[in-house]
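A.B. asks: After the sequence you'll find the predicted model.
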Amino acid sequence: MLSLLQNEIQLRICEESIPRILHCLDLLSDEEVWFKPNQNCNTVGNLILHLNGNCRQWLLFNLLEIKFQRKRQDEFESRTYSKKDLIEILEGLRSDISANCHRVTEKDLGLEFEIQGINTTGLGIVVHVIEHFSYHTGQIALLTKLIKNQDLGFYGDNTKLDCQ
């Protein structure tokens, strides 16, 4: 069961969400990465910085004890990163997750943590990080579709699925 969970971390974040975000970045210009439709929305760049900070704080720092100093507010205010910088941040995160997700143990899943004022378990951390990553990946995809007015091709030709 534990290896299934470790595989889900790898699959959902490293093989699904990060490649989708990288695809969006490939379609966007440096200027479009920082496009903000209104004051209540985030930019693609800020969402990437936020995903990096959240994943490193929750999963890598708290659960796997890999040092990280987070400045959460900077994730939403910064506009100083190039598209290339953001790609390097995502690739570094993917590398760190891939290199360490196998270290999650059954004991870790039952441990209790307090993160950002939230009481959770190790399992709660894993669930939070996967769903949080997916949530913001969807926002990045939507922003990219709004900016570029094109299908992102995440599902190829699988438009007709047999769900009987």
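C.D. replies: Structure's in. What do you need?
A.B. asks: going forward, measure contacts between C-alpha atoms and count neighbours the same way
C.D. replies: OK.
A.B. asks: What are the boundaries of the strands in this protein?
C.D. replies: Using DSSP state E, the strands of the chain run over residues 112-115, 118-121.
A.B. asks: so which of the ones you listed gets nearest residue 51?
C.D. replies: Among the strands of the chain, strand 112-115 comes nearest to residue 51, with 15.3 Å by CA to CA.
A.B. asks: Identify the residues contacting that closest one?
C.D. replies: Residues outside strand 112-115 that contact it (CA atoms under 8 Å, 6 or more residues apart in numbering): 58, 62, 119, 120, 121, 122.
A.B. asks: returning to what we had before: export the strands of the chain as CSV, with columns for distance to residue 12 and mean neighbour count.
C.D. replies: Output for the strands of the chain, formatted as CSV (distance: least, CA to CA, whole Å; neighbours: other CA atoms under 10 Å):
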stretch, distance to residue 12, mean neighbour count
strand 112-115, 22, 14
strand 118-121, 20, 13
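A.B. asks: next up, a second structure to put side by side with the first:
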Amino acid sequence: METKDINLLFQRDLDRLKKEVEAYQMEEDLWVIVPGTSNSGGNLTLHLLGNLRAFIGSDMGKTPYQRDREREFGAKNIPRIELLEEIDLVKGIMDRSLTNLNPQELEKISPHRFFGYEMTQGYFLVHLYGHFNYHLGQINYHRRMINS
């Protein structure tokens, strides 16, 4: 795997996230929690952006960032334009971080042990990509439920 390839995938799917946020018919619906779910589309968006900024932007790209998980899951009624601007900001951070990442870094052991075992940075990147798309699917579902 090359970092340029994973960057292209993240860029494509950050654009998909942007389209999902734009597709909510009513801005306030981004923050509604649908019965049977735990999070709003807006909070899932914040969570995805915080996750990428922390694990890729800060850890791998050395872009300073202090993660605020409380904001990710607790903030409400952030204007859509601010979410879209944050997506664009993260797109730039991701591009710089992954473009400048030495491919040899992917072979190093990640400091994160989410699964109870060691993994390489490359493996962790693939995990983060899967995590991103899992929540992107939840946002798509949330939006379709709200808009129906």
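C.D. replies: In hand now; what should we look at? Because the structure is predicted, anything quoted here is derived from the model rather than measured.
A.B. asks: What TM-score do the two superposed chains give?
C.D. replies: The TM-score (TM-score structural alignment, normalised by the length of structure 2) is 0.87; 145 aligned residues with a CA RMSD of 1.9 Å.
A.B. asks: hmm, back to that, okay if I get the strands of structure 1 as a markdown table plus distance to residue 14 of structure 1?
C.D. replies: Output for the strands of structure 1, formatted as a markdown table (distance: least, CA to CA, whole Å):
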| stretch | distance to residue 14 of structure 1 |
| --- | --- |
| strand 112-115 | 23 |
| strand 118-121 | 22 |
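A.B. asks: quick one: which of those strands is nearest residue 6 of structure 1?
C.D. replies: Set against residue 6 of structure 1 and scored by CA to CA, those come closest in strand 118-121, at 15.7 Å.
A.B. asks: In contact with the residue nearest the centre of structure 1, which residues?
C.D. replies: Residue closest to the mean C-alpha point of structure 1, counted by CA atoms, centre = their mean, is residue 133 at 3.6 Å. Contact analysis of residue 133 of structure 1 by CA under 8 Å, 6+ apart lists 13, 17, 51, 55.
A.B. asks: which position in structure 2 aligns with the last one?
C.D. replies: Going back to what we said before, that points to residue 55 of structure 1. Alignment note: residue 55 of structure 1 maps to residue 52 in structure 2; criterion TM-score structural alignment.
A.B. asks: these two touch, right, that match and residue 90?
C.D. replies: Yes: assessed by CA atoms under 8 Å, residue 52 of structure 2 is found in contact with residue 90 at 7.5 Å.
A.B. asks: follow-up on the earlier one: aligned to the residue nearest to the centre of structure 1, what sits in structure 2?
C.D. replies: Matched to structure 2 by TM-score structural alignment, residue 133 of structure 1 sits across from residue 132.
A.B. asks: swap in residue 105 of structure 1?
C.D. replies: Aligning on TM-score structural alignment places residue 105 of structure 1 opposite residue 102 in structure 2.
A.B. asks: So what's the residue count around that match?
C.D. replies: Number of residues near residue 102 of structure 2 (other CA atoms under 10 Å) recorded here: 13.
A.B. asks: From residue 3 of structure 2, how far out is it?
C.D. replies: With distances taken as CA to CA, to the nearest Å, residue 102 of structure 2 is found 8 Å from residue 3 of structure 2.
A.B. asks: Kindly report the same for residue 61 of structure 2.
C.D. replies: Separation of residue 61 of structure 2 from residue 3 of structure 2 (CA to CA): 12 Å.
A.B. asks: Spell out which residues are contacts of both of the two.
C.D. replies: Shared contacts of residue 61 of structure 2 and residue 3, defined by CA under 8 Å, 6+ apart, comprise 98, 101.
A.B. asks: buried ones in the lengthiest helix in structure 2?
C.D. replies: When structure 2 is parsed with DSSP state H, its longest helix is helix 121-147. Neighbour counts using 16 or more other CA atoms under 10 Å place 121-125, 128-129, 132-133, 135-136, 138-140, 142-143, 146 of helix 121-147 of structure 2 among the buried residues.
A.B. asks: Likewise for stretch 9-18 of structure 2?
C.D. replies: Of the residues in stretch 9-18 of structure 2, 10, 11, 13, 14, 15, 17, 18 count as buried by neighbour count, 16+ other CA under 10 Å.
A.B. asks: Contact partners for the fourth one?
C.D. replies: Looking back up the chat, that one is residue 14 of structure 2. Contacts for residue 14 of structure 2 (CA under 8 Å, 6+ apart) come out as 87, 91.
A.B. asks: What's it aligned with over in structure 1?
C.D. replies: In structure 1, residue 14 of structure 2 lands on residue 18 (TM-score structural alignment).
A.B. asks: what about the match of residue 105 of structure 1, distance to residue 66 of structure 2?
C.D. replies: According to CA to CA, residue 102 of structure 2 and residue 66 of structure 2 sit 23 Å apart.
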